[in-house]
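Trainee: Quick check, what structure comes out for this input:
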Amino acid sequence: MKTQHNTVLITGGSAGIGFEIAKQFVRKGNQVIITGRNPERLQQAAAQLTNTTALVSDVSNPADVDQLVERLQNEFPSLNLVVNNAGRAFYYSLSEDGVQATDKAAEEITTNYLSIIRLTEKLLPLLKKQPEAAFVNVSSIVAFVPNHALATYAASKAALHSYTQALRFTLAKDTAIKVFELMPPLVNTEFSEAIGGANGISPTVVAEELLNALETETYEIHVGNTADLYKLFLSSPADALLTLNSRR
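Mentor: Purely as a prediction, here's the structure:
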């Protein structure tokens, strides 16, 4: 898929991986739209980019999504690339008393999984009109192997991985829309600070890997250590589980 002259939507584009992806697409000459919940942070991000529009929107809020989709249809009818990057994560132990795992899991599932289904469904008619189009779902290394301190987050990403595979298979049958899955390991961002993100790879590396994968049409993108863990997972799921959980 071409990585120039696209109209690109990036949810959660004001910081971290999303912001770095926006920077890479801007450098390639694309029109970029970033969304986020915090207006001030979103405007600060957009001020650092050219050819970028910032739209305040919470992907977990159905009313916000409806408003976003309507605006995209009216103002950006050439939209052909959607990067579902917005995420939510809680770092805790399932053995803690009163941890409220159900509430935390509900937030993670809503943001990391259900909101992507909702936005994809609503934007599908618009992307079908384009000669070339794609969805990119940002999941994680833990979609293959869960980390014990990110148990419900990992479950939400595993659900997203399964959905993404089914979406890719379905859309390939009767549309020109491609479906990519970006699967980073630990990344050094504010989002991952609580789980030792300082030890992770740069978000710039993740963004560069995405653009390379789009150009080569590599649909499942195993960034950094994700590639090694996936190989281990294929040979021994038990060893992969122990390996990932010994790192943090």
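Trainee: make it CA atoms for all contacts and neighbour counts henceforth
Mentor: Fine.
Trainee: what residues does the longest helix along the chain touch?
Mentor: Scanning the chain for the helix with the most residues, using DSSP state H, yields helix 151-174. For helix 151-174, contacts defined as C-alpha atoms under 8 Å, 6 or more residues apart in numbering pick out 88-90, 94, 101, 104-105, 108-109, 112-113, 137, 139-140, 142-147, 177-181.
Trainee: buried subset of the residues you listed?
Mentor: 88-90, 101, 104-105, 108-109, 112-113, 137, 139-140, 142-147, 177-181 (16 or more other C-alpha atoms under 10 Å).
Trainee: From those, which land in helices?
Mentor: 101, 104-105, 108-109.
Trainee: so the residue sitting furthest away from the middle of the chain is in which element?
Mentor: Residue farthest from the centre of the chain, counting by C-alpha atoms, centre = their mean, is residue 97 at 31.2 Å. Using DSSP states H and E, residue 97 sits in no helix or strand.
Trainee: Quick check: buried residues in stretch 22-30?
Mentor: 22-26, 30.
Trainee: Reformat these as a markdown table; add secondary structure and distance to residue 171.
Mentor: Formatted as a markdown table, the buried residues of stretch 22-30 follow (DSSP: H, G, I helix; E, B strand; the rest coil; distance: C-alpha to C-alpha, whole Å):
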| residue | secondary structure | distance to residue 171 |
| --- | --- | --- |
| 22 | helix | 25 |
| 23 | helix | 28 |
| 24 | helix | 26 |
| 25 | helix | 24 |
| 26 | helix | 27 |
| 30 | coil | 24 |
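Trainee: Just give me the closest of these to residue 56.
Mentor: residue 22 (15.6 Å; C-alpha to C-alpha).
Trainee: these two touch, right, that closest one and residue 35?
Mentor: No. Counting by C-alpha atoms under 8 Å, residue 35 is not a contact partner of residue 22; they are 10.8 Å apart.
Trainee: Following up with a second sequence; could you model it the same way so I can compare the two?
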Amino acid sequence: MEIQGKTILITGGTAGIGLEAAKQFLANSAKVIITGRDQSKLDKAKQLYPALIAIKSDAGNADDAQLLFNQIKELGGIDILYNNAGVLSMSTNMGVANDRHSKEAEHEMNVNYFGVIRLNNLFMEMLKSRKESAIINTTSILSYVPSALEATYSASKVALHFYTETLRKHLEIINSHIKVFELLPPVVATNMTAGRNDKKITPEKVVKTLIAGLKKQQFTIRVGDTKLLYLVNRLFPKMAFGLVNSDKNIKQLQ
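Mentor: Okay, here's the model as predicted:
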């Protein structure tokens, strides 16, 4: 897929993978629009990369999604929708039952899963109108093997993983030219994982792999340890579960 000259919308673009993606897509001569909930972070991103267009928008809010679509339409539309925004609540995932569990699990699913569907539905006709267009969904290594420490987050990413595969197949059936890519990173060194001591990969490496996959039209892009875990899980699922859920991590639940 050609990136140069494309207009891409990146949700959750103020930090981590999203901000790094904005940087690298700009370096590949794309026009980049980012969203985020925090205006101060959007302003900082704009200061770092003045060519960015930064729009305040909450990926879990249906009204914000509609307003975002309207703004993008006024700007001339997009060629690539990159659903990168995601949330993880450790108070939800550290236990099955606590006072905040249901509410925060619902928030995770709303941002990580339903928010993606909302934006895809809103932008589908716009993307169909483009000569070459794509949807990118960021799922996770936990789409293959769940983490006991991140139970509901894992569930939201599994849901997005299956939705991504079936969306791709549906668009193939109706002969749509929209390409659907899935990015499956391992643990990435971001603010979300700051409290974890696991092996981590940098956002820079994740996005380099993403862009290389886009250019080669590699629709399922497994990054780093995700490649190995995918194979291990197919052959030895109990071993794969143990690799994700080490004794050190399980002790945090006790």
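Trainee: What's the TM-score once they're superposed?
Mentor: The TM-score (TM-score structural alignment, normalised by the length of structure 1) is 0.95; 245 aligned residues with a C-alpha RMSD of 1.3 Å.
Trainee: which residues sit in contact with the residue farthest from the centre of structure 1?
Mentor: So residue 97 of structure 1 contacts nothing (C-alpha under 8 Å, 6+ apart).
Trainee: How about the contacts made by residue 34 of structure 1?
Mentor: By C-alpha under 8 Å, 6+ apart, the contact list for residue 34 of structure 1 reads 9-14, 22, 42, 46, 52-55.
Trainee: what about 7 Å?
Mentor: Residues in contact with residue 34 of structure 1 (C-alpha atoms under 7 Å, 6 or more residues apart in numbering) are 9-14, 53-55.
Trainee: Have a look at how far, on average, the helix or strand where residue 8 of structure 1 lies is from structure 2.
Mentor: Per DSSP H and E: residue 8 of structure 1 is located in strand 7-10. By mean C-alpha distance after the TM-score superposition for structure 1, the fitted strand 7-10 of structure 1 averages 0.2 Å away from its aligned residues in structure 2.
Trainee: Can you name the residues in contact with that strand?
Mentor: Under C-alpha under 7 Å, 6+ apart, the answer for strand 7-10 of structure 1 is 18, 30-35, 78-85.
Trainee: and what of stretch 218-232 of structure 1?
Mentor: 141, 179-185, 206, 209, 213, 240.
Trainee: Count the residues that sit near residue 131 of structure 2.
Mentor: Burial of residue 131 of structure 2 is recorded as 9 neighbouring residues (other C-alpha atoms under 10 Å).
Trainee: An error on my part: the question was meant for residue 193 of structure 1.
Mentor: For residue 193 of structure 1, using other C-alpha under 10 Å, the count is 14.
Trainee: Residue 91 of structure 1 versus that one, what's the distance?
Mentor: According to C-alpha to C-alpha, to the nearest Å, residue 193 of structure 1 stands 10 Å off from residue 91 of structure 1.
Trainee: now swap in residue 139 of structure 1 and tell me
Mentor: For residue 139 of structure 1 relative to residue 91 of structure 1 (C-alpha to C-alpha), the value is 17 Å.
Trainee: Repeat that for residue 150 of structure 1.
Mentor: 5 Å.
Trainee: swap in residue 119 of structure 1?
Mentor: 26 Å.
Trainee: Same check on residue 50 of structure 1?
Mentor: With C-alpha to C-alpha as the criterion, residue 50 of structure 1 and residue 91 of structure 1 are 35 Å apart.
Trainee: How about residue 168 of structure 1?
Mentor: Residue 168 of structure 1 is 30 Å from residue 91 of structure 1, by C-alpha to C-alpha.
Trainee: In structure 1, point out the residues matching stretch 218-231 of structure 2.
Mentor: Stretch 218-231 of structure 2 corresponds to residues 218-231 in structure 1, going by TM-score structural alignment.
Trainee: and residue 206 of structure 2, what does it touch?
Mentor: 185, 223.
Trainee: Secondary structure element for it, which one?
Mentor: helix 203-215.
Trainee: Mind reading off the mean deviation between that helix and structure 1?
Mentor: Looks like 0.4 Å for helix 203-215 of structure 2 (mean C-alpha distance after the TM-score superposition for structure 1).
Trainee: so how far is that helix from its chain's centroid?
Mentor: Relative to the mean C-alpha coordinate of its chain, helix 203-215 of structure 2 is positioned 13 Å out (C-alpha atoms, centre = their mean, to the nearest Å).
Trainee: Show me the two of the contacts of stretch 218-232 of structure 1 that sit farthest apart.
Mentor: Distance extremes for those: the farthest pair is 179 and 240 at 26.3 Å, using C-alpha to C-alpha.
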